[in-house]
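# based on what follows, work out the 3D shape:
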Amino acid sequence: MVQHVPLDHAFAALADETRRGILERLGEGPATISRLAEPTGMTITGIRKHVDVLVEAGLVTTEKVGRSRLCRLGPERLDEAMAWMEAYRQLQERAVGGRPTYLTLRDAEEAGQTPSA
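Below you'll find the model as predicted:
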């Protein structure tokens, strides 16, 4: 079986709603651990544990600035995860023999089109 350790770390990091929220917040710009903790009601220690998972996955970087730890989006842009999902989508489309998949139907609906069955 092929091992995809970076892919495993990315999916594990994204599996948690709090971590996805942290990534969304960091998409707006860098933030300290305490700033990330404010809207969640979590302790700084709790948020730090989530940030550590994101750091391990390469999705976030941190640096010490004075007494604070500043977080930024990391170098990994989920390229490997996106490539895996695209390959899986193609496999799924071949497996259903050209029948529209949920994603095809959803995309057509969002575009205001009537999908052909």
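# CA atoms for contacts and neighbours, from now on please.
Noted.
# which stretches of this protein form helices?
Ranges of helices in the chain, per DSSP state H, are 5-14, 17-26, 33-37, 44-56, 79-95, 102-110.
# out of the ones you listed, deepest packed?
Neighbour counts (mean count of other Cα atoms under 10 Å) averaged over each of the helices of the chain peak at helix 33-37, with a mean of 19.
# contact partners of that one?
Residues outside helix 33-37 that contact it (Cα atoms under 8 Å, 6 or more residues apart in numbering): 22, 25, 43, 44, 47, 48, 68, 69, 70, 71.
# coming back round to it: possible to save the helices of the chain as TSV with distance to residue 64?
Putting these into TSV (distance: least, Cα to Cα, whole Å) gives the following:
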stretch	distance to residue 64
helix 5-14	22
helix 17-26	16
helix 33-37	11
helix 44-56	13
helix 79-95	27
helix 102-110	42
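# select, out of these, the one closest to residue 62.
helix 44-56 (7.6 Å; Cα to Cα).
# what's the angle between the closest one and helix 5-14?
Interaxial angle of helix 44-56 relative to helix 5-14 (axes from the mean of the first three to the mean of the last three Cα atoms, to 10 degrees): 150 degrees.
# let's compare: structure for the following, please.
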Amino acid sequence: MEDLALEYVNNIKNTKEFQRLIELKNIINKKYSLLIISFKTAEAEYIEAKERPEIFNLDEKKDAFIEAKTKLYSKEEVKEYFLLEAKINEELENDMNTLKESISNKFKTYHSMKL
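Okay, here's the model as predicted:
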């Protein structure tokens, strides 16, 4: 059974989609490192402001977070990364549901919400 699981993982890792996902992750981390830092900082500040609104200006932190997220997520490589990630996740979900159904009909199948 372990050999089948390893074979499955290796098959996923060797797909063009997965290889491109890794390539995009490296590109994004190098090319947009400052935007990533800005995004993570703004996110942390926004979360802290939500937890302690009496100390922080929540609207200001929220606006900064939205702006940082928009700047990062509008980059073509980031968009492609999320599309590929969603595609791979959907394939994994389908495979998992097929496996569950082949074992027993008592397992719940997972269906992600598609917008």
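# can you pull the TM-score for these?
Superposed pair, TM-score by TM-score structural alignment, normalised by the length of the second structure: 0.34. Supporting alignment: 56 aligned residues with a Cα RMSD of 3.8 Å.
# circling back to that earlier point, format the contacts of helix 33-37 of the first structure as JSON lines; extra columns: distance to residue 86 of the first structure.
Converted to JSON lines, those look like this (distance: Cα to Cα, whole Å):
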{"residue": "22", "distance to residue 86 of the first structure": "25"}
{"residue": "25", "distance to residue 86 of the first structure": "26"}
{"residue": "43", "distance to residue 86 of the first structure": "37"}
{"residue": "44", "distance to residue 86 of the first structure": "36"}
{"residue": "47", "distance to residue 86 of the first structure": "31"}
{"residue": "48", "distance to residue 86 of the first structure": "32"}
{"residue": "68", "distance to residue 86 of the first structure": "39"}
{"residue": "69", "distance to residue 86 of the first structure": "35"}
{"residue": "70", "distance to residue 86 of the first structure": "33"}
{"residue": "71", "distance to residue 86 of the first structure": "29"}
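# out of the residues you listed, who's nearest residue 61 of the first structure?
Nearest to residue 61 of the first structure among those, with distances taken as Cα to Cα, is residue 71, at 5.7 Å.
# so who does the closest one touch?
26, 30, 31, 32, 33, 60, 61, 62, 63.
# same question, residue 62 of the first structure
So residue 62 of the first structure contacts 55, 69, 70, 71, 72 (Cα under 8 Å, 6+ apart).
# let's see 7 Å
69, 70, 71, 72 (Cα atoms under 7 Å, 6 or more residues apart in numbering).
# what's the separation between residue 12 of the first structure and residue 63 of the first structure?
Look at residue 12 of the first structure and residue 63 of the first structure: by Cα to Cα, to the nearest Å, they are 23 Å apart.
# and the helix or strand encompassing residue 27 of the second structure, how far out from the chain's middle?
Here residue 27 of the second structure, judged by DSSP states H and E, is contained in helix 16-31. Distance of helix 16-31 of the second structure from its chain centroid, counting by Cα atoms, centre = their mean, to the nearest Å, is 13 Å.
# list the contacts for residue 42 of the second structure?
61, 64, 65, 68.
# so it is in which element?
Going by DSSP H and E, residue 42 of the second structure is in helix 33-51.
# check which helices and strands the next helix or strand after that helix sits against.
Next along the chain after helix 33-51 of the second structure, taking DSSP H and E as the criterion, comes helix 58-73. Judged by 3 or more Cα pairs under 7 Å, 6 or more residues apart in numbering; DSSP states H and E, the packing partners of helix 58-73 of the second structure are helix 33-51.
# quick check: angle from the helix holding residue 27 of the second structure to helix 58-73?
Using the same axes, to 10 degrees: helix 16-31 of the second structure against helix 58-73 is 120 degrees.
# all set now, cheers.
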